[in-house]
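Novice: The following comprises the amino acid sequence and a computationally predicted model.
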Amino acid sequence: MRKRVAILGSTGSIGTQALEVVAANPDRFEVVALAAGGSNPRLLAEQAIAFDVPLVAVARGSAAEDVQLALYAEAQRRGYAHGDHRVPRLVVGPDAATEVARTPCDVVLNGMTGAVGLLPTLAALETGVTLALANKESLIIGGELVTGAASPGQLVPVDSEHSALAQAMRGERAGDVRKLIVTASGGPFRGRTRAELADVTPEQAMAHPTWDMGPVITINSATLVNKGLEVIEAHLLFDIGFDRIEVVVHPPSIVHSMVEFVDGATMVQASPPDMKLPIALGLAWPERVPDAAAGCDWTRPATWEFFPLDDEAFPAVSLARKAGTFGRTGPAVFNAANEVCVDAFVGGHLGFLGIVETVGAVLEEHLSDPDAARQEMTLDGVLSADTWARERATELVERR
């Protein structure tokens, strides 16, 4: 029986690759719903008609008409007049992705970017379906709200690093794990000193040496904020203390992460850098999809290099540990301030080093607030902290 899949963020990097996995395995998967922001109505329409999707959601109300027209145009091109293709039902608005997350299906793939993925993540978990999670921000800011809503085995990580950790720990006892080692490519500025990063441009930050990702994640990889978020994510997914989660720089991105066990053995998950492998595993979990991606070519000589993380040049990981150790709304503030700062950097209103500096200032202000230390985790509290952090980060950016 085919698994019914709903894809959130279908026009982004994760969503488009997920649809390629589906297209290559029509006997295993069918797409029952798509959700996107609305910035690329033509692509969304092409996806919906090509996969004969009955439900499409778009977040931006201003994009609704463009999406509807694109749907009719694409259906007409593919033979709608002859009854060969149907035009899907369209839902519009900020809650549209959450509605898609509740649609009857077997797997929800959350490939959205940013904190906006939190409510759809919670909605999917409430339905009891498998949640293939690429939207790390929703887990990080939701914390125990998300982990508490998930049944055992319901939450499947799609980030390549956490997929690697999940694979390495299959069949192992949690008590036998000594530490998790999360690998980082080092981004486009590996080896540079902090002083050499002062004049970095958005174009340079977008030139990732290994992965082809969306703009926000790519810039987060350049600052290593992304790796900081992944440390928090690993803590929440596997219930491992921050003192037992390490980051090591591995430029080839062949080893996606490692698990060291108490007897000294280290389990490594290795494959060429291709997100289709963890995406396919997330959709089919716990099964594997044959030929989802190419394996390593062992007939050619290869060297796997590992380097320690330069915390002085890239302090984002240490800052994320601080937010994660504090817990509560600390990670939400860290993430929200970063999203504002990344937008400011792309818009030319903030320097590269100013991203993490501003995030750090906002986080310190939050952690020093006695009320933050006493606050219980609630959805309203998380959303309130997210809003405050965005406003405060905006204020600090404007001052700079």
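Specialist: Alright, I've got the coordinates. From a predicted model like this one, the values you see are computed outputs, not experimental measurements. Numbering: from 1, shown residues only.
Novice: drop to CA atoms for contacts and neighbour counts, all remaining ones
Specialist: Will do.
Novice: So which residues of the stretch 51-200 of the chain form strands?
Specialist: When assigned using DSSP state E, counting those that start in this stretch, the strands of the stretch 51-200 of the chain occupy the ranges 55-58, 89-92, 107-110, 130-133, 155-157, 177-184.
Novice: ok, and what's touching the longest one?
Specialist: Contact with strand 177-184 is made by 161, 165, 227, 230-231, 240, 244-251, 253, 255-262, as judged by CA atoms under 8 Å, 6 or more residues apart in numbering.
Novice: Just the buried subset of the residues you listed, please.
Specialist: Buried subset of the contacts of strand 177-184 (neighbour count, 16 or more other CA atoms under 10 Å): 161, 165, 227, 230-231, 240, 245-251, 253, 255-261.
Novice: Take this one as well and set it beside the first:
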Amino acid sequence: MKRIAILGSTGSIGTQTLDIVAHAPEQFQIEALSGGYNSQLLIEQIHKFHPKVVSVATKELAEKVSSQVSSATKVLYGQEGLLEVAASTDADFVVTAVVGSQGLKPTMAAIEAGKHIGLANKETLVSAGHIVTDAARRRGVALLPIDSEHSAIFQCLNGENRKQIAQITLTASGGSFRDRSRADLEGVTVEQALQHPNWSMGAKITIDSATMVNKGLEVIEAHWLFGLSYDQINVLIHPESVIHSYVEFVDNSVIAQLGNPDMRVPIQYALTYPDRYPTPTKKLDLAAIGKLHFREMDFERFPCLRMAFESGKQGGTTPTVYNAANEIAVARFLNGEITFLQIEQIIETVLQKHDSIPTPSLDAIHEQDLWSRDCAASIQF
């Protein structure tokens, strides 16, 4: 039985992970959960899965949770609680599904504690890829991707010689506005941006899909996960989200991974790797789908993806700043402070002001992350 801790159990990836666990209770034991501010859902999860340790965002929420669950569950809060869920339980596998750069410290703590990682927090590798991958190698820890695109590449590479890769292609749905021109994006609303055509995801990642920042973060993450140069990473719009990504080898052979757009498949593969088991998901029916479509990526239409490639190639603290500026810009858009197109303007402005540090320490990464957030929050239109 695999013992699991989940960072971000009340979010989209966390709840789908627990769905997988509930589907195969003989295979998995939930040791610990962190639930941020969603205390009510966390209480329901505690009653169902009986974790030994849980963590919430604040002391007040911890007191609320403690009053409604068994004393057998230890209730913590804040950064200290998140770190204990990540690193100080009997879990041997940690799913990192918290949103944004807050996932870096607990993921590093889990790696240093020798826990294998199911990585759904792409910002961890974006911000500190060189540090995280070095730590995982040193501790003998597996970084198993949960993002559907990276899981697809990981599966395509099983048994293959990575030196014989010509390039990989990450597919992108195109997001909520994939069929709109830039002129059509003037005045789009938050509600419109949150209507993703294929995937059920949280608000932040849905906006990132519409701007193509999410694909940009995946490009940087793929660079670190698979040890590829940015010239070996391609992005293609694939509206149906059936081919999740593919690998082209030096002999021009292409291996792709296909499936319905359901995150429970890559989540379960990370949990059970190298084995496969039945999932509570719908079988792919290509005859019913009939046709699959593809479009070349347009970097003028999606400048945030262009900036991601540029940030990754520059390296150092530039990807950290790219990610942090985007997090603030998306929050400002969701709060109604800025327009949709001003998200990319904020990111570009912050990047132009940034002086990159080539090989940053964790402290330097943290400092540049804070600087980027302050800069992004101060930009007025």
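Specialist: Here it is on my side, so go on. Remember, it's a predicted structure, so these values are computed and weren't measured experimentally.
Novice: Which ones among the contacts of strand 177-184 of the first structure map onto helices?
Specialist: Judged by DSSP state H, helices contain the following of these: 161, 165, 227, 230-231.
Novice: Point out the most buried one among the strands of the stretch 51-200 of the first structure.
Specialist: Sort those by mean neighbour count, taking mean count of other CA atoms under 10 Å, and strand 107-110 sits at the top with a mean of 29.
Novice: Reformat the ones in helices among the contacts of strand 177-184 of the first structure into TSV and put distance to residue 116 of the first structure next to each item.
Specialist: As requested, those are exported to TSV (distance: CA to CA, whole Å):
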residue	distance to residue 116 of the first structure
161	22
165	26
227	20
230	18
231	20
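Novice: Taking those residues together, which two end up most distant?
Specialist: Between all members of these, the longest pairwise span (CA to CA) is found for 165 and 227 and amounts to 14.4 Å.
Novice: circling back: which member of the ones in helices among the contacts of strand 177-184 of the first structure is positioned nearest residue 76 of the first structure?
Specialist: Nearest to residue 76 of the first structure out of those is residue 161 (CA to CA; 41.9 Å).
Novice: and the closest one, what does it touch?
Specialist: Going by CA under 8 Å, 6+ apart, the list of residues near residue 161 of the first structure reads 182-183, 230, 256-257.
Novice: What residue in the first structure is paired with residue 153 of the second structure?
Specialist: Taking TM-score structural alignment as the criterion, the aligned counterpart of residue 153 of the second structure in the first structure is residue 165.
Novice: so its match touches residue 257, yeah?
Specialist: Yes. Residue 165 of the first structure lies in contact with residue 257 (CA atoms under 8 Å); the separation is 6.0 Å.
Novice: which residues are common contacts for these two?
Specialist: With contacts defined as CA under 8 Å, 6+ apart, the residues shared by residue 165 of the first structure and residue 257 are 180, 269.
Novice: Residue in the first structure paired with residue 30 of the second structure?
Specialist: Taking TM-score structural alignment, residue 30 of the second structure has residue 31 as its aligned residue in the first structure.
Novice: isn't that match right next to residue 50, touching?
Specialist: No. Counting by CA under 8 Å, residue 50 is not a contact partner of residue 31 of the first structure; they are 10.2 Å apart.
Novice: Look at the two and report which has more neighbours.
Specialist: Under the criterion of other CA atoms under 10 Å, the comparison of residue 31 of the first structure against residue 50 puts residue 31 first, with 25 against 14.
Novice: residue contacts, that one?
Specialist: Taking CA under 8 Å, 6+ apart as the criterion, residue 31 of the first structure is in contact with 4-7, 22, 51-53.
Novice: of all the residues you listed, which two lie farthest apart?
Specialist: Farthest apart among the contacts of residue 31 of the first structure by CA to CA are 7 and 52. That separation is 13.6 Å.
Novice: Who has more neighbours out of these two?
Specialist: Per other CA under 10 Å, whichever of residue 7 of the first structure and residue 52 has more neighbours is residue 7, with 28 against 19.
Novice: Could you measure from that one over to residue 51 of the first structure?
Specialist: Computed as CA to CA, to the nearest Å, the residue 7 of the first structure to residue 51 of the first structure distance reads 12 Å.
Novice: got the residue ranges for the strands in the stretch 251-381 of the second structure?
Specialist: Under the criterion DSSP E, counting those that start in this stretch, the stretch 251-381 of the second structure contains strands at 254-258, 295-296.
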